[in-house]
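> have a look at this fold, sequence not included:
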């Protein structure tokens, strides 16, 4: 049997998810790939084969070479919701998280990070309120991520870690 390949990602807002033939539920690591063999939740197998490492977002479509589309679903994972007494304190916490090179999902109300006991203790020591939650995790993309999508960036991928872009 010939492998099905997926070489195109359809952003969540650009296609109708009702047309998906299958779905694939992945955590953050599983959604951050360039080339990988997947088995979708309904059993459909395919090889993701992209030009560069890409973060697949919840609701994106993976377009197979035969035209069918597989829905990407972000799997819930163990996270910590970090909050603070005010915006200034939250910004300072974001700086400390970024200074430790941690992927972070940012909003004006909270910062989501992966659960890590050492980091949680550090954040509490800095005055943060922390709550363990289970939710999908989609950390911020760096400034260079958009250039990658346009094939105009350097050959190595970048990831945003709360305030800093880093090549990996």
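That came in fine, so what should we check first? Owing to the predicted nature of the structure, the values given are computational and were not obtained by experimental measurement.
> C-alpha only now, for contacts and for neighbours.
Noted.
> how many other residues sit next to the residue nearest to residue 109 when sequence neighbours are not counted?
Take residue 109 and drop its neighbours on the chain: the residue closest to it by Cα to Cα, 6 or more residues apart in numbering is residue 83, 6.7 Å away. The number of residues packed near residue 83 is 21, by other Cα atoms under 10 Å.
> second one coming, line it up with the first:
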């Protein structure tokens, strides 16, 4: 089966009464419009999205009256940064921006993929953080930029 469009997302469409098969992907794979995947029931699928969009945790690849195939993102090794002041947030955001590291925000915390150099930086700047295995809904996306 080739999937060319996303039906919807489980946050918007009810799953009740349907059997759910899951496709487990890493957050890095969410940006791939073309890929081969296998469901947790062993069914092979090709994904070839016609529209230029990233996959999101909970996206429904297929749905009929009785079945759904849903994207589930596996956990990432993350640094969860808990700045205590606006100054601290600005400093760490500036430092991470200079390194072109993609970040995500959830409430009052900043999430970045684990990197021992970033951990050392956070310790040096005395910014509170924790290292956690956590599931993100969207891909960490690098922003295209060059220093010319």
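That came in fine, so what should we check first? Computed from a prediction, not measured in an experiment: that's the story for all the values here.
> the longest helix along the first structure vs the second structure, average distance?
In the first structure, with assignment by DSSP state H, the single longest helix is helix 87-99. Once the two are superposed, helix 87-99 of the first structure sits an average of 2.4 Å from its aligned residues in the second structure (mean Cα distance after the TM-score superposition for the first structure).
> the counterpart of residue 15 of the first structure in the second structure: which element?
Aligning on TM-score structural alignment places residue 15 of the first structure opposite residue 13 in the second structure. According to DSSP states H and E, residue 13 of the second structure maps onto no helix or strand at all.
> any idea how far residue 13 of the second structure is from residue 31 of the second structure?
23 Å (Cα to Cα, to the nearest Å).
> angle of the helix or strand where residue 117 of the second structure lies against helix 86-98?
Assigned by DSSP H and E, residue 117 of the second structure belongs to helix 116-125. Inter-element angle recorded for helix 116-125 of the second structure and helix 86-98: 150 degrees (by axes from the mean of the first three to the mean of the last three Cα atoms, to 10 degrees).
> with the first structure superposed, average distance for helix 116-125 of the second structure?
Helix 116-125 of the second structure sits 1.5 Å off on average (mean Cα distance after the TM-score superposition for the first structure).
> enumerate the positions of that helix that are buried.
Going by neighbour count (16 or more other Cα atoms under 10 Å), the buried part of helix 116-125 of the second structure is 118-119, 122.
> and if you look at stretch 57-65 of the second structure?
57-63.
> just the residues you listed: which are in strands?
Here DSSP state E is the test, and the buried residues of stretch 57-65 of the second structure give 59-63 as lying in strands.
> what would these look like in CSV with distance to residue 93 of the second structure?
Below are these laid out as CSV (distance: Cα to Cα, whole Å):
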residue, distance to residue 93 of the second structure
59, 30
60, 34
61, 35
62, 39
63, 41
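> with respect to residue 94 of the second structure, which of those is nearest?
Closest approach between those and residue 94 of the second structure, by Cα to Cα: residue 59, at 32.8 Å.
> am I right that that closest one is in contact with residue 10?
Yes: using Cα atoms under 8 Å, residue 59 of the second structure is in contact with residue 10, at 6.5 Å.
> and the longest strand anywhere in the first structure, what does it pack against?
Longest strand in the first structure, counting residues (DSSP E): strand 45-55. When contacts are defined as 3 or more Cα pairs under 8 Å, 6 or more residues apart in numbering; DSSP states H and E, strand 45-55 of the first structure packs onto strand 5-10, strand 32-39.
> what's the angle from that strand to strand 32-39?
170 degrees.
> go through strand 45-55 of the first structure and flag the buried ones.
Result for strand 45-55 of the first structure [16+ other Cα under 10 Å]: buried residues 46-50, 53-55.
> just stretch 104-116 of the second structure next, same as before
For stretch 104-116 of the second structure, by 16+ other Cα under 10 Å, it's 104, 110-114.
> could I get these as CSV with distance to residue 145 of the second structure and secondary structure?
Converted to CSV, those look like this (distance: Cα to Cα, whole Å; DSSP: H, G, I helix; E, B strand; the rest coil):
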residue, distance to residue 145 of the second structure, secondary structure
104, 18, strand
110, 21, strand
111, 21, strand
112, 19, strand
113, 20, strand
114, 22, coil
